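Peer 1: Sequence first, then the predicted structure:
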Amino acid sequence: MNLFSDIRALVVDCLDALVAEGALPEGLDFQNVAVEPPRDPLHGDMATNAAMVLAKPAKMNPRQIAEALAAKLLADPRITIAEVAGPGFLNMRLDGSVWQGVVKTALSDAGFGQSELGKGKKVNVEYVSANPTGPMHVGHTRGAVFGDALASLLAYAGYDVTREYYINDGGAQVDVLARSAFERYREANGLEPEIAEGLYPGDYLIPVGEALKEKFGDSLLDKPEAEWLPEIREIATEAMMEMIRGDLASLGVKMDVFSSEKALYGTGKIESAIEKLRGDGLIYEGVLEPPKGKVPEDWEPREQTLFKSSEFGDDVDRPVKKSDGSWTYFAPDIAYHFDKCERGFDMLIDIFGADHGGYVKRMKAAVSALSNNRVPLDIKLIQLVKLFKNGEPFKMSKRAGTFVTLRDVVEQAGADVTRFHMLTRKNDAPLDFDFDKVLEQSKDNPVFYVQYANARINSVVGKAKDAGIDVSDAALQSADLNLASSEAETAVAKKLAEWPRLVEIAAKGQEPHRIAFYLYELASEFHGLWNKGNDDTSLRFLQDDNIAASQAKIALIRAVEVVIASGLGILGVVPAKEMR
């Protein structure tokens, strides 16, 4: 049930009737006709722009269209008032039974709020994809939460979603990891580790060194690097991936697919992707222009194998093979995305850190070329997170060596608080994460405020059961909601009615933070009703000696609990049954 879609359908039906009667000309396009909440709630429950968008193509005065439409709408029992405002906007008020129907649907329909927006469409969401060189840091935390919530939101909106992690295990950084692990192996054998500049200094590699000693004893100490590097690289990489999987699990993130960059080399996959582009006339041998601005001293023009990315919106063409014949870092990424296109996805979404902004155009160009413009690639950039505690920047972790880890954040704040707060800003806006504020029990802390609403509802339901009131689903679904139809109670029902529409808006915009905002607004309506009950006993959820009224009021707040649970589920947060 999407009440706004239902009323829009009614508006379109009325417009069709006006066309059939000759009151409107034939051939009008109703695609841009919208039904939305009015900016000012005093103006009504819903508003439509129909007259405004149709006036020009119909060659009619918009107020004339609006007045004719209003008359049609009033014939429907759901519409009690249809008023023309300003140049031709049409404001509507709905019968109270409509809001009661929303409450009953929320209680009876397990799919309330879900959408068929993405039905039949496969989407791949690639996120985190941290280098397998150590534990995840706070920047990865935000990307993991955003990517996971976005995947859940799209699944809730009907898409067939695959969550994917791309392991960057094919570059020089894993050689650095192997050398760093070798120093910890030397340390495990009683030698002083030489953590030179450029190696990873974190204590997290100490267990890897000890595991290497257990496996190899001291047999590698005197061997040249070329003999031990490949095997230690593989062992250390897998150890880091186990750590990363544990980090993700602590945050409640579980991937469907782990893809390896290393697996692209020596398998013909890179060559196949490049040949696909070459066959389309998009690969050539050429020399790039020097970088804009100050030219580096060591720059010299060299012939390279280039991809015509500028034909797909990029600023310049991009090299895929160096002059020495080795692949650039861009080449395996092309092959990886070609593989995703070949797997039949209808849409690709990559979640990148803010420092990858310069990579967006070339990657989108590659996917456009590889899929013949069939598969859109959307790249979401995750801005930085600043951590604070006791009014001061939160210090780095000794275990990590150079940064604050995901585990540090989760251990300090908890997974649920971390996830919710990471979604209180849009992904491309910077985020401050203050440990004191995110754990504060106040209205200013959105995660507390939403969880407190859920705990309060759970408490009321528990007291009702103790009082012998039947609060089963069947009893609440058949409750007389006329007994919970005050202005304050109807305001809660109206906010519930926004949920299905909000889901579609958030999914279309790929903006899971909208879910967090909505939950806060819904919680505010609930707490406001609770507070009014302190002064007006008729608004209290448990009415002495009036079981029917109690059931009606509990039905309303149980519907709130249902929607809160659905929204928190999208965010990956467990609803609180009680506050501690």
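Peer 2: Arrived safely.
Peer 1: Please count neighbours and contacts with C-alpha atoms only from this point.
Peer 2: Will do.
Peer 1: Check which helix or strand the residue lying closest to residue 377 once chain neighbours are set aside maps to.
Peer 2: Excluding its sequence neighbours, the residue lying closest to residue 377 (Cα to Cα, 6 or more residues apart in numbering) is residue 348, at 4.7 Å. Element membership for residue 348 (DSSP states H and E) is strand 347-353.
Peer 1: what's the distance between the helix or strand following that strand and the middle of its chain?
Peer 2: Downstream of strand 347-353, the next assigned helix or strand under DSSP H and E is helix 360-370. In this view, helix 360-370 has its centroid 22 Å away from the chain centroid, taken as Cα atoms, centre = their mean, to the nearest Å.
Peer 1: what's helix 360-370 packed up against?
Peer 2: Helix 360-370 sits against helix 269-279, helix 330-342, strand 377-382, with contacts defined as 3 or more Cα pairs under 8 Å, 6 or more residues apart in numbering; DSSP states H and E.
Peer 1: Which parts of it count as buried, going by neighbours?
Peer 2: In terms of neighbour count (16 or more other Cα atoms under 10 Å), helix 360-370 has its buried residues at 360, 361, 362, 363, 364, 365, 366, 367, 368, 369, 370.
Peer 1: same check, this time on stretch 243-261
Peer 2: 243-248, 250-255, 259-261.
Peer 1: let's bring in a second one:
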Amino acid sequence: MNLFADIRAVVIDSLDALVADGTLPGGLSFDNVAVEPPRDAAHGDMATNAAMVLAKPAKMNPRAIADALAGKLTADARIASAEVAGPGFLNMRLTPDVWQGVVKAALTDVDYGKSTLGQGKKMMVEYVSANPTGPLHVGHTRGAVFGDALATLLAYAGYDVTKEYYINDGGGQVDVLARSVFLRYQEAHGQKVAFEDGTYPGDYLIPVGQALKDKVGDAYIGKGEDVWLQDIREFSTEKMMDLIRSDLAALNIEMDNFFSEKSLYGTGLIESAIAELKEKGLIYQGTLEPPKGKMPDDWEAREQTLFKSTDFGDDQDRAVQKSDGAWTYFAPDIAYHYDKVNRGFDALINVFGADHGGYVKRMKAAVSALSDNKVPLDIKLTQLVKLYKNGEPFKMSKRAGTFVTLRDVVDQVGASVTRFHMLTRKNDAPLDFDFAKVLEQSKDNPVFYVNYAYARINSATAKAAAFTDVAPDTLATIDLSGLTNDAELTVAKKLAEWPRLVEIAAKGHEPHKIAFYLYELASDFHALYNKGNDDVSLRFVQEGDVSTTQAKIALIRAVSVVIVAGLGILGVTPAEEM
């Protein structure tokens, strides 16, 4: 059940009727006609922009359209009134039984809120994709949570979603990792070492060095890189990916696929992708303009193999192969996305850190070229996370040597709190993470406030169960006509927004909207709960009145159903009691 979609269908039917009787001209498109909550709840339950968007193509006064439409709409039994406001906005009020029906739908429909928006289309969400050189840090945490919640949201909205991690194991940073592990390996043999030339000094490599010693003994001691570099590179990458998988598991994240950049080299995959672009006339030999701003001292114009990314909206063409024949960093990324396109995905989403902003246009250009503009690529950037405690910048012990790890955060506050709070801001807005505030038991802490609502519902249900049947099957069949108080209907109206909100969040690739909605739903619930302190008739448990108690419990159990569904999308486990 999607009440907003149902009422929109009534609006469209009414518009068709106006066309049929000659009030409106034929041939109008109703695609932009919307039904949504009014900006001010005092104006009604739902509003439509139909008259405003049809006035120009119909060559009519919008108010005249609105007046005619209002007359048609009130013929529907669910619409109590339809009032024209301003130049032609139309506000509708629905009958109480409609909202009572929403409560019943939430209780009886196991898929309440789920959508067929995606129509089973194959969607790839690539996220995290951190270099396999150490544990995930707090910046990766935000991208991991955002990507995972987005993937779950899209699946909830009817897409066939694949979650993938791209292992950046083809570049020089993995050689640096191997050299760093070799130092720890030497250390495990009792030798003194110095971390120089950008090697990684983090303590997390100590057990890796010991594990290497356990595996090969002293076979690499005193030997040159030509003997051990490749072996240690593979060994270290495997150990780091084990560590990263463990970090992700701590956040309750499980990937469907891990794709190795290294698998693109020496297999012809990069060559095939570039050949595909060349066949389309998009590869040529040329020189790039010097970087904007200060000219580097070592700048020298060199002929390179370039991709015509400007044909697809990029600021400049991009190099894919250097003058010495080596591939640029961009080339394997093109090949990786060529592989995604060839795997048959209908749409792609990449979740990158804020420092990848300059990479967006070229990557979109490549996918547009490779797919003949048939496969859209949306790149979401996650902004930085700043750590605080009691409002003051907070520095934690850094096991990694240079940064705060994902585990440091999760160990402090838990996976559910971490996940929820990481989604309390839009992905491209900076986020402050205060270790004290995210555990604070107050209305200002969204994760607490939502969980508190769920726990209160469980408590009230348990209290009611002491003298009446509040089993789900029973609540699904009872009479809800007594739910007429404005505060009760406010909660029911918020429940009605859930299916619509899911589709809006899925279309915009914005899982934070789920967190916002849950906070608003919890606020409406707590407001109703608090009114019961002064008005006994609003209390959920009415001693001695079974039917009224069951109706009120049905309302709040419907709230709990939606809270569980919303928290499930966010990857948060609800607190049964507090």
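Peer 2: Thanks, I have it. No experiment lies behind these values; they were computed from the predicted model shown.
Peer 1: What value does the TM-score take for this pair?
Peer 2: The TM-score (TM-score structural alignment, normalised by the length of the second structure) is 0.99; 578 aligned residues with a Cα RMSD of 0.8 Å.
Peer 1: coming back round to it: report the mean deviation for the strand holding residue 348 of the first structure after fitting onto the second structure.
Peer 2: Here the mean offset of strand 347-353 of the first structure against the second structure after fitting is 0.4 Å, by mean Cα distance after the TM-score superposition for the first structure.
Peer 1: neighbours of the residue nearest to residue 377 of the first structure, just the number please.
Peer 2: 21 (other Cα atoms under 10 Å).
Peer 1: Please name the residues that touch the alignment partner in the second structure of it.
Peer 2: Superposed on the second structure with TM-score structural alignment, residue 348 of the first structure falls opposite residue 348. Applying Cα atoms under 8 Å, 6 or more residues apart in numbering, one finds that residue 348 of the second structure lies in contact with 123, 124, 125, 126, 375, 376, 377, 378.
Peer 1: switch to 7 Å and redo it
Peer 2: By Cα atoms under 7 Å, 6 or more residues apart in numbering, the contact set of residue 348 of the second structure is 123, 124, 125, 376, 377, 378.
Peer 1: ok, so of those residues, who is nearest residue 321 of the second structure?
Peer 2: residue 377 (23.4 Å; Cα to Cα).
Peer 1: Quickly note the distance from that closest one to residue 125 of the second structure.
Peer 2: From residue 377 of the second structure across to residue 125 of the second structure, the span is 10 Å (Cα to Cα, to the nearest Å).
Peer 1: Give the residues shared as contacts by the two.
Peer 2: What both residue 377 of the second structure and residue 125 touch, as defined by Cα under 7 Å, 6+ apart, is the set 348, 349.
Peer 1: From the contacts of residue 348 of the second structure, keep the buried residues only.
Peer 2: By 16+ other Cα under 10 Å, those give 123, 124, 125, 377, 378 as buried.
Peer 1: Now distance to residue 114 of the second structure too, for the residues you listed, in JSON lines please.
Peer 2: Output for these, formatted as JSON lines (distance: Cα to Cα, whole Å):
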{"residue": "123", "distance to residue 114 of the second structure": "17"}
{"residue": "124", "distance to residue 114 of the second structure": "19"}
{"residue": "125", "distance to residue 114 of the second structure": "19"}
{"residue": "377", "distance to residue 114 of the second structure": "24"}
{"residue": "378", "distance to residue 114 of the second structure": "23"}
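Peer 1: Nearest residue to the most centrally placed residue in the second structure in space, please, no chain neighbours.
Peer 2: Centroid check for the second structure by Cα atoms, centre = their mean gives residue 150 as the closest residue, at 2.7 Å. Distances taken as Cα to Cα, 6+ apart place residue 511 nearest to residue 150 of the second structure, at 5.5 Å, with adjacent residues excluded.
Peer 1: Return the residues in contact with the one you found.
Peer 2: Residue 511 of the second structure makes contacts with 149, 150, 153, 505, as judged by Cα under 7 Å, 6+ apart.
Peer 1: Hey, what's the angle from the host helix or strand of the second one to strand 347-353? Just curious.
Peer 2: Following DSSP H and E, one finds residue 150 of the second structure within helix 138-156. Taking axes from the mean of the first three to the mean of the last three Cα atoms, to 10 degrees, helix 138-156 of the second structure and strand 347-353 form an angle of 160 degrees between their directions.
Peer 1: and helix 138-156 of the second structure, how far from the first structure on average?
Peer 2: Relative to the first structure, helix 138-156 of the second structure is 0.3 Å off (mean Cα distance after the TM-score superposition for the first structure).
Peer 1: Quick one: distance of the next helix or strand after that helix to the chain centre.
Peer 2: Moving toward the C-terminus from helix 138-156 of the second structure, the next helix or strand (DSSP H and E) is strand 160-167. Mean-position distance between strand 160-167 of the second structure and its chain equals 14 Å (Cα atoms, centre = their mean).
Peer 1: contacting residues around strand 160-167 of the second structure?
Peer 2: Residues from elsewhere that reach strand 160-167 of the second structure (Cα under 7 Å, 6+ apart): 120-132, 151, 154-155, 255-261.
Peer 1: again, but for stretch 455-466 of the first structure
Peer 2: 471, 557, 558, 561, 576, 577, 578, 579.
Peer 1: How many neighbouring residues does residue 288 of the first structure have?
Peer 2: 16.
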